[in-house]
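Engineer: Fold the stuff below for me.
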Amino acid sequence: MNSMWNRLLKKQKEKTMYYEESELPTKDVKISQSLDENIKNIKEVLGDSGDLIIRQFKMGKPTQHKVAAIHINGLADKELISVSIIERLMENVKNTDNVDPETPKELFAYIKENIITVATIEDITEWKKLLSSLISGQTMILADGVNKAIGCSVQGGELRSIAEPLTEPSVRGPKESFVEALITNTSMVRRRIKSPNLWVETMKLGKVTQTDVALLYVNGLVNEKLLAEVRERLGKIEADEIMGTNTIEEWIGDNIWTPWPTFLVTERPDVVAGNLMEGRVAIFVDGTPMPLVLPATWNQFFQTAEDYYLNWTVASFLRLLRIIAFLFTLLGPSLFIAFIAYHPEMIPTPLLISLQAQRQGVPFPVFIEALLMEFTFEVLREAGVRMPRPVGQAVSIVGALVLGDAAVAAGIVSSAMVIVVAGTAIASFTVPHYTMMDATRLLRFGMMTLAASFGLYGIGLGVIVLVAHTCSLRSFGIPYLAPFAPLIISDWKDSLLRFPKPLLSNRPRLVSQKKIMRAGDTQDLRPTPRKNHTLDQEPKRDSNES
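Structural biologist: Down below sits the predicted model:
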């Protein structure tokens, strides 16, 4: 299946290749020595955009050297540019010997070594690198007669402040979530893992968007084969735009034809930190407040950060409650259909009489009745999400109450069906991660169809196929149903139940194979030399790797 998908991608790439890299205006050439020509080229490439700010002035006495500071409005910190660059450049330039820099190169070196007070600067000699840094928020300093630029890291602008998590709330845990700024997100993880072994690899993906992507892992805990596999798959992404983590998820996933999520998506820094300490890898994308954590297993999607802030007995109870609610969400309506349509003898007689009395006058079969109600509730749920927040909740609640009561009064559906569908909708909200919740909602319709066609036999067949499919899934070489298949008893301490933390002494065996014990000598995590990995020279994939 994956090979067929790769062939389709290759064909699609050949059809949609509308330009070659050599035809781009940002081709790899050197910066000109003429300041006017460089400014002209920048304006031409950027379409003389209104947000392109160019500040030109002359420096030096008696020799007047033309200098320009260029940045994109909104991507850079205006105050920092004014204080640390513009104001400093416009002062009288004199060195310690009271001799003015005579040549442009001497002036350029003096600016770099004595004037600019920005913490991070770099020399840029290539035209493509200049444009890439400029649109990434850096300020470029160019001088007439010098064929290179100084890139000053003064990124800033208006950004969303850190707020409480919306999709993963917590009572006792921290009240902060990731934002759209990549630097802010990585720093939030570093505040929790104060170790030099927390390594961050940055790269740019997307031929047109040039999106910043960061790869986070704990050196000494992460499996080197897993890390090499992640780098290799990221290097094979050939897309013009990378707008978020979902694009990366579909490009590098093991199986895109499955409804189950194979990446853990979270907005909580403590969740990312906890997974990194287990030997996993996190992928951050600039502009996206929800990074990817991999490899992910089925069991992770029923765990929350709150589980580790509560007493272990309460956390274990809540985990079992979520699993039961998940099963009811998946099988509740289909079991109701099967019992009513095919196996009424399995229902207690008083309850059966009551159900049949409610269905008197209902014009539709039980399957059509369930389908109408499920579809109506899904429409109400989607409407509540898409509408403005103050109105959305009111529409969902009032719409469900009014429509349900009106449908029962009109004899379109039975009261029992409304109870089953409403209970299913409520149970679906107990699943902590919305990606798993969405998959369950989708699979519920397939189970309802099987129940309407074959009764309990159809449900049994659907469960067998679903379990077999789930067992076949892998997330970067890790079995999706671990630690249940394959059976790893030692990892059950933090799966369906959560044992007390002193007993959680081992990391997941299939994820971290370098330092299984959580406690012990910290010298086991001493840094190892990092190899230079680029997207042009990716490590070869191990043929023996899963």
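Engineer: Only C-alpha atoms from now on, for both contacts and neighbour counts.
Structural biologist: Fine.
Engineer: Just the buried residues of the biggest helix by length in the chain, please?
Structural biologist: Identified as the longest helix of the chain according to DSSP state H is helix 312-341. Residues of helix 312-341 classed as buried by neighbour count (16 or more other Cα atoms under 10 Å): 312, 315-316, 318-319, 321-323, 325-326, 328-341.
Engineer: One more: stretch 77-87?
Structural biologist: So, applying 16+ other Cα under 10 Å, buried residues of stretch 77-87: 77, 80-81, 84-86.
Engineer: right, and residue 471 touches residue 484 too?
Structural biologist: No: using Cα atoms under 8 Å, residue 471 and residue 484 do not qualify as a contacting pair, with a distance of 9.6 Å.
Engineer: hey, what's in contact with both of the two?
Structural biologist: By Cα atoms under 8 Å, 6 or more residues apart in numbering, residue 471 and residue 484 have no common neighbours.
Engineer: Would you check how far apart residue 35 and residue 198 are?
Structural biologist: Distance of residue 35 to residue 198, given as Cα to Cα, to the nearest Å: 42 Å.
Engineer: What of residue 78?
Structural biologist: 32 Å.
Engineer: cool, and residue 227?
Structural biologist: Counting by Cα to Cα - residue 227 and residue 198 are separated by 14 Å.
Engineer: just residue 172 next, same as before
Structural biologist: 26 Å.
Engineer: out of those two, which sits in the busier spot?
Structural biologist: Taking neighbours as other Cα atoms under 10 Å, residue 172 and residue 198 compare with residue 198 leading, 19 against 12.
Engineer: who's in contact with the more buried one?
Structural biologist: By Cα under 8 Å, 6+ apart, residue 198 lies in contact with 190, 216-219.
Engineer: Can you tell me which of those residues end up in helices?
Structural biologist: Per DSSP H, the contacts of residue 198 map to helices at residue 190.
Engineer: Please give the structure of this sequence too, so both can be compared:
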Amino acid sequence: MSNFLEVIGKKAELHRDLKIERLQLGAEYMWLVYYDSVVNSQETIMFIWNSGITSNVSYDDICMRLAGKPWSPEAMSELQLGRVVLLHATGEQAFSFQGVPASLSRSIEKPENESMPFAPAVAFMEPLTTNIGLIRKTLNSPYLIAEGFTFTGGATKEASLIYHSEFVNKELLQQVKSHLQNASHRDLQTGQDLMEILGCSRFDLLSPFYKTEIPMQATSSLMKGRVILLIDGEPVAYVLPLLFGDFISIQWDKQLPLIIMFALRSLRLMSLLVSLLTPGLYVALVSVNPETLRIELALSVASSRIGIPLPTFLEMAFLLIVSEISIESTQRLPKSIAASITVIGGIVLGTAIVDAKLVSSLVIIVLSISVTATFAFPNYLNTLNLRIMRAVIVVLSSIFGVFGLFAGFIAICFYVCRIEHFGIPFMNFFDFKKLRQT
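Structural biologist: This is a model prediction of the structure:
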């Protein structure tokens, strides 16, 4: 290969979906270059033959029949928009024309678990090439790289590592590629498998990645220097690494004025504290340290607990378990049924429990505030870690009171501050030099 072919051949080493095929048209051999994530190759070849190709047709005639225009490697980004390049057998001439778009295995649907107002109603799908194509259409850049990886464990699994070569954190990229290359013989079927491949333990509370099903959210992470892992058969993108900012910020926030954006993120940060500390604080003040309450508030709490047979900790633990069961049941049911279960579990069951004098009305109020604050975060999966930490703090508060509450909170702060994935601290969000990019 020479000239244009050499340039494209080098790029094909970094783009797993960039294909170069030899094609005989008439009496001449040519090279067909395209991204199979955005172009249907079979239908494109049929389109070429149906354009009137004969045995004595020339290269210039083919260009005219396909409404092509001269092409050079400087216009490589055109291929991401669905154009196809035909190179002369010598590799010294080329023209491009519009290819037939790749068909999808199912229609593109709205995100099911994430919501962004006024964002494109597009979500990732199961085919790997389709997801790569969605990212290419969302972020049309010649610096967008999609490297391919194959895992040959119990079953062969294809994956693609996507990054922006101009913005990516070089140390992050090197470490992630090293982990993926060294694990090519391993099985990749679950998130726990991926955690081990990336050098983490299955027992880590915080994974080194977070999942998103919105291409716009994934591309915004690319522009901030992070990398994305797409796995064939999974309708999500794995964004590496997970940072604290992912709990309280989304790309859509930047559609709003700066003051409103910071107000929303501050509200989510406050919701995090409310969700994490409110149940434990109630248990600590009522059951262990009631002397810290004002006399009026202490009397109000005491009057609400008249006739309640359970201690405060068991009240809170019982309702926490019921709320978690309700949340999990609504996640697994169709939306039409899930809405009914939410009403039954939240209103009917809560009212019946209070009327039966099993728990006090104050516990219902505190738990409702905490659960509602939990879902103020952009990504539902990020709330799972928070719910586990909340249960730990409730247990410590029931044993040690306010001291246990603050000891548990400080321990969590120390834990998250020591987390580091691929050389990037989890609390990198508080690097004020990078705050404007978050």
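Engineer: which residues in the second structure does the following helix or strand past the longest helix of the first structure match up with?
Structural biologist: Counting by DSSP states H and E, the next helix or strand C-terminal to helix 312-341 of the first structure is helix 349-358. Taken onto the second structure by TM-score structural alignment, helix 349-358 of the first structure occupies residues 295-304 there.
Engineer: Just give me the mean distance for the matching stretch relative to the first structure.
Structural biologist: By mean Cα distance after the TM-score superposition for the first structure, the fitted stretch 295-304 of the second structure averages 1.4 Å away from its aligned residues in the first structure.
Engineer: so residue 351 of the second structure, which of the three states?
Structural biologist: At residue 351 of the second structure the chain is in helix, as set by DSSP: H, G, I helix; E, B strand; the rest coil.
Engineer: Which position in the first structure pairs with it?
Structural biologist: Aligned partner of residue 351 of the second structure by TM-score structural alignment: residue 405.
Engineer: before we move on, what about residue 214 of the second structure?
Structural biologist: Using TM-score structural alignment, residue 214 of the second structure pairs with residue 268 in the first structure.
Engineer: What ranges does the stretch 151-300 of the first structure have for its helices?
Structural biologist: 182-190, 224-235, 245-252, 269-276 (DSSP state H, counting those that start in this stretch).
Engineer: Looking at the second structure, name the residue matched to residue 434 of the first structure.
Structural biologist: Counting by TM-score structural alignment, residue 434 of the first structure corresponds to residue 380 in the second structure.
Engineer: Quick check: nearest residue in space to that match, chain neighbours excluded?
Structural biologist: residue 113 (6.9 Å; Cα to Cα, 6 or more residues apart in numbering).
Engineer: Please list all residues in contact with that neighbour.
Structural biologist: Residues in contact with residue 113 of the second structure (Cα under 8 Å, 6+ apart) are 213, 379-380.
Engineer: Nearest to residue 331 of the second structure among those?
Structural biologist: Nearest to residue 331 of the second structure among the contacts of residue 113 of the second structure: residue 380, at 10.4 Å, using Cα to Cα.
Engineer: ok, how many other residues are close to that closest one?
Structural biologist: So residue 380 of the second structure, with other Cα under 10 Å, has 14 neighbours.
Engineer: In this structure it contacts residue 114, no?
Structural biologist: Yes: using Cα under 8 Å, residue 380 of the second structure is in contact with residue 114, at 7.5 Å.
Engineer: Could you find the closest non-adjacent residue to residue 265 of the second structure?
Structural biologist: residue 248 (5.6 Å).
Engineer: residue in the first structure matching the one you found?
Structural biologist: Residue 248 of the second structure maps onto residue 302 in the first structure, by TM-score structural alignment.
Engineer: and that match, what does it touch?
Structural biologist: Counting by Cα under 8 Å, 6+ apart, the residues that residue 302 of the first structure touches are 319, 322-323, 431-433.
Engineer: still contacting in the second structure, which of the residues you listed?
Structural biologist: Counting by both residues aligned by TM-score structural alignment, their matches' Cα atoms under 8 Å, the members of the contacts of residue 302 of the first structure that carry over to the second structure are 319, 322-323, 431-432.
Engineer: need these in JSON lines with distance to residue 282 of the first structure, can you?
Structural biologist: Formatted as JSON lines, those follow (distance: Cα to Cα, whole Å):
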{"residue": "319", "distance to residue 282 of the first structure": "24"}
{"residue": "322", "distance to residue 282 of the first structure": "25"}
{"residue": "323", "distance to residue 282 of the first structure": "26"}
{"residue": "431", "distance to residue 282 of the first structure": "22"}
{"residue": "432", "distance to residue 282 of the first structure": "19"}
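Engineer: Could you check which residue of the first structure pairs with residue 173 of the second structure?
Structural biologist: Alignment note (TM-score structural alignment): residue 173 of the second structure maps to residue 227 of the first structure.
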